[in-house]
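**Student:** no sequence on this one, just coordinates:
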């Protein structure tokens, strides 16, 4: 049934510098990214006027494309065309190319957004065939827009948190010199000469913000409460596929992985990430996060087991 649902949508979207909501919906029908599997079970207590009994249900784990995170060089250049209006009238910063001393030092600036993914509708549509978990995000709902967040342009105001989180970074594990960029300060400026990597670091910073509460930024938390046989995801941790995966949507459609996965560094004169570089400096990803849930079989959940 899951395979049939994927075929209905016609497979992944084509490579393009921009994407539409329809493109994102089609790209989200990816069974590898979904990674649907049974992982345990739940024990329920069901009571009626005739007495009480226990019932069990299977616990499933699968990923959900909670949000589309975009990173782009200036206002009006979001690769997700329907979301360009979210930029408002805020100054979009300066793109590295042609920006004088910034280009020479590899300092780039990216605006960013996080918006509920249209792909959530595909996940919810699978409910007729099997148990699926309730997403915490709403399709097309805005959770972050850097144009509304003054801190995105003020890294100097984040000195204390930057010092506290100095070791957190997007980097390839076990490979010296493979740093993509520091996670803090969580602002639009990224010290990175490779444009795709700069966009990825900006996106990772946004994910770090929206999957936590009480952050000093203007945003809506992308979090939910557990209960009733539902265990939504927690905070995203850079490099940890157990907390999230990224699926490239623009400038081309890709598979799911964390940023800076192994073998992504420059090898000799060959750049394995060269095909991901956008001519316009604009990027979009689905942010997939893991959910766990059981079908409800009673009024009270009295025990559960499995990851």
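**Tutor:** Cool, got the structure. Because the structure is predicted, anything quoted here is derived from the model rather than measured.

**Student:** Please make it C-alpha for all contacts and neighbour counts, starting now.
**Tutor:** Will do.

**Student:** what's the longest helix in the protein?
**Tutor:** helix 195-210 (DSSP state H).

**Student:** now that one: how far from the chain's centre is it?
**Tutor:** The chain centre lies 9 Å from the centre of helix 195-210; the measure is Cα atoms, centre = their mean, to the nearest Å.

**Student:** what helix or strand does the residue nearest in space to the middle of the chain sit in?
**Tutor:** Centroid-nearest residue in the chain, with Cα atoms, centre = their mean: residue 287, separated by 1.9 Å. Using DSSP states H and E, residue 287 maps to strand 283-294.

**Student:** Summarise which helices and strands that strand is packed against.
**Tutor:** For strand 283-294, the packing partners by 3 or more Cα pairs under 8 Å, 6 or more residues apart in numbering; DSSP states H and E come out as strand 51-72, helix 195-210, strand 230-231, strand 245-250.

**Student:** Taking strand 51-72 as reference, get the angle to the last one.
**Tutor:** So the one you mean is strand 245-250. Counting by axes from the mean of the first three to the mean of the last three Cα atoms, to 10 degrees, strand 245-250 lies at 40 degrees to strand 51-72.

**Student:** what does strand 245-250 contact?
**Tutor:** 13, 15-19, 24, 27, 33, 79, 253-259, 278, 282-289 (Cα atoms under 8 Å, 6 or more residues apart in numbering).

**Student:** got the angle for that strand vs helix 195-210?
**Tutor:** Using the same axes, to 10 degrees: strand 245-250 against helix 195-210 is 130 degrees.

**Student:** Just the buried ones from the contacts of strand 245-250, in PyMOL syntax?
**Tutor:** The buried residues among the contacts of strand 245-250 can be selected in PyMOL (16 or more other Cα atoms under 10 Å) with this line:
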select buried, resi 13+17+18+19+24+27+33+79+253+254+256+257+258+259+278+282+283+284+285+286+287+288+289
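
**Student:** Disregarding residues adjacent in the polypeptide, which is nearest to residue 10?
**Tutor:** Nearest non-adjacent residue to residue 10, counting by Cα to Cα, 6 or more residues apart in numbering: residue 26, 6.8 Å away.

**Student:** Could you report the distance from the residue lying farthest from the centre of the chain to residue 222?
**Tutor:** Centroid-distance maximum for the chain: residue 50 at 47.5 Å, with Cα atoms, centre = their mean. Taking Cα to Cα, to the nearest Å as the measure, residue 50 falls 42 Å from residue 222.

**Student:** this is the other structure I want to compare:
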């Protein structure tokens, strides 16, 4: 009940125009059962002592939370997440001057550039306060990564020149294929180097890869300007992760990047190049019980 009240509070908050999304849209999307993927996967044991001692049990649960709001866009100040726009306007810098506006002669250029941001989702933090959900590790509204602050590395990718993934094709691709050769051939783009430039004609694929790169900075860091989220790449997102589009299309389901066909992506193109997603992170925890925690037994999700 508590979590429903929190989400309803956000849903009833003021809305913004269609060009942007706000916490209202994030709250609406957070009700997705497909993205939450909640299950009981074990038992937790608690020692309770009074005149004597006994062992009590509570469920061990596993689910996802929409920890990160990830945006990709063409120019500084055009972040679609309205609450972050004021943080994202930096003086004396420009985008890559490679606009994707449909009126531009460069719309079909293979080389594209986008800015990106990764922000702590306040809705995930609120959800984590509920008794039957795990606590989120993020800080609400925390700007974990702003490419406009990391402008030199985001425009050059120099800090990633020592990463093997930068030089080996197929090693770390945004693709749904597990075979390295197929992964490279059907890839939307490589995660490395983590810069804003990408050779990709498809606008939605470009935005998706750039978003994945920004989250990879938060996950694996390096010589970048970012705020650590306290998790490794494996913890933050599993194999291209669970991504839920918020803008320009507000979806009620999650998927990994790299699996949709060109035809499926046509309706998701934004003529101004502004995109936003929530990136869901997996959690496992015990529902709090009485007494002292002894341990847990994880058996797998019970259907």
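**Tutor:** Ah, there it is. Note that the structure is a prediction, hence the values are computed from the model and not measured.

**Student:** Of the helices and strands packed on strand 283-294 of the first structure, which is nearest residue 299 of the first structure?
**Tutor:** Closest approach to residue 299 of the first structure among these is made by strand 51-72 (10.1 Å; Cα to Cα).

**Student:** And the closest one against the second structure, how far off on average?
**Tutor:** Superposed on the second structure, strand 51-72 of the first structure shows a mean distance of 1.2 Å to its aligned residues (mean Cα distance after the TM-score superposition for the first structure).

**Student:** Quick check: buried residues in that strand?
**Tutor:** So, applying 16+ other Cα under 10 Å, buried residues of strand 51-72 of the first structure: 56-72.

**Student:** wait, what's in contact with the aligned residue in the first structure for residue 127 of the second structure?
**Tutor:** Residue pairing (TM-score structural alignment): residue 127 of the second structure is matched to residue 123 of the first structure. Contact analysis of residue 123 of the first structure by Cα under 8 Å, 6+ apart lists 64, 132.

**Student:** Quick check: residue 123 of the first structure vs residue 20 of the first structure, distance?
**Tutor:** Residue 123 of the first structure is 18 Å from residue 20 of the first structure, where distance means Cα to Cα.

**Student:** With residue 110 of the first structure instead?
**Tutor:** From residue 110 of the first structure to residue 20 of the first structure the distance is 20 Å (Cα to Cα).

**Student:** Those two: which is more packed in?
**Tutor:** residue 110 (32 against 15; other Cα atoms under 10 Å).

**Student:** Need the three-state assignment for residue 217 of the first structure.
**Tutor:** coil (DSSP: H, G, I helix; E, B strand; the rest coil).

**Student:** Go ahead and confirm it touches residue 149.
**Tutor:** Yes: when contacts are counted by Cα atoms under 8 Å, residue 217 of the first structure is listed as touching residue 149 (6.0 Å).

**Student:** residue in the second structure matching residue 106 of the first structure?
**Tutor:** In the second structure, residue 106 of the first structure lines up with residue 110, judged by TM-score structural alignment.

**Student:** check contacts around its match.
**Tutor:** Taking Cα under 8 Å, 6+ apart as the test, what residue 110 of the second structure contacts is 198, 199, 200, 201.

**Student:** so who does the residue mapped onto the residue nearest to the centre of the first structure from the second structure touch?
**Tutor:** In the second structure, residue 287 of the first structure lines up with residue 279, judged by TM-score structural alignment. Contact analysis of residue 279 of the second structure by Cα under 8 Å, 6+ apart lists 66, 67, 68, 69, 70, 237, 241, 242, 243, 244.

**Student:** Let's verify residue 85 of the second structure: helix, strand, or coil?
**Tutor:** helix.

**Student:** correct me, but it touches residue 79?
**Tutor:** Yes: using Cα under 8 Å, residue 85 of the second structure makes contact with residue 79 at a distance of 5.5 Å.

**Student:** quick one: which of the two has more around it?
**Tutor:** residue 79 (29 against 14).

**Student:** helix, strand or coil for that one?
**Tutor:** Applying three-state DSSP: residue 79 of the second structure is coil.

**Student:** what residues are up against it?
**Tutor:** Per Cα under 8 Å, 6+ apart, neighbours of residue 79 of the second structure: 20, 71, 72, 73, 85, 88, 116, 117, 274.

**Student:** and the first one, what pairs with it in the first structure?
**Tutor:** Residue mapping for residue 20 of the second structure onto the first structure gives residue 18, with TM-score structural alignment as the criterion.

**Student:** gap between its match and residue 186 of the first structure?
**Tutor:** From residue 18 of the first structure to residue 186 of the first structure the distance is 25 Å (Cα to Cα).

**Student:** cool, residue 304 of the first structure as well?
**Tutor:** 37 Å.

**Student:** Between these two, which is the more surrounded one?
**Tutor:** Set residue 304 of the first structure next to residue 186 and count neighbours by other Cα under 10 Å: residue 186 wins out with 25 against 17.

**Student:** could you say which helix or strand contains residue 183 of the second structure?
**Tutor:** Assigned by DSSP H and E, residue 183 of the second structure falls in helix 180-185.

**Student:** Excluding sequence neighbours, find me the nearest residue to residue 134 of the second structure.
**Tutor:** Residue 134 of the second structure's closest residue in space is residue 128 (Cα to Cα, 6+ apart), at 5.4 Å.

**Student:** Correct me if wrong: the one you found contacts residue 138.
**Tutor:** No: using Cα under 8 Å, residue 128 of the second structure is not in contact with residue 138, being 9.9 Å away.
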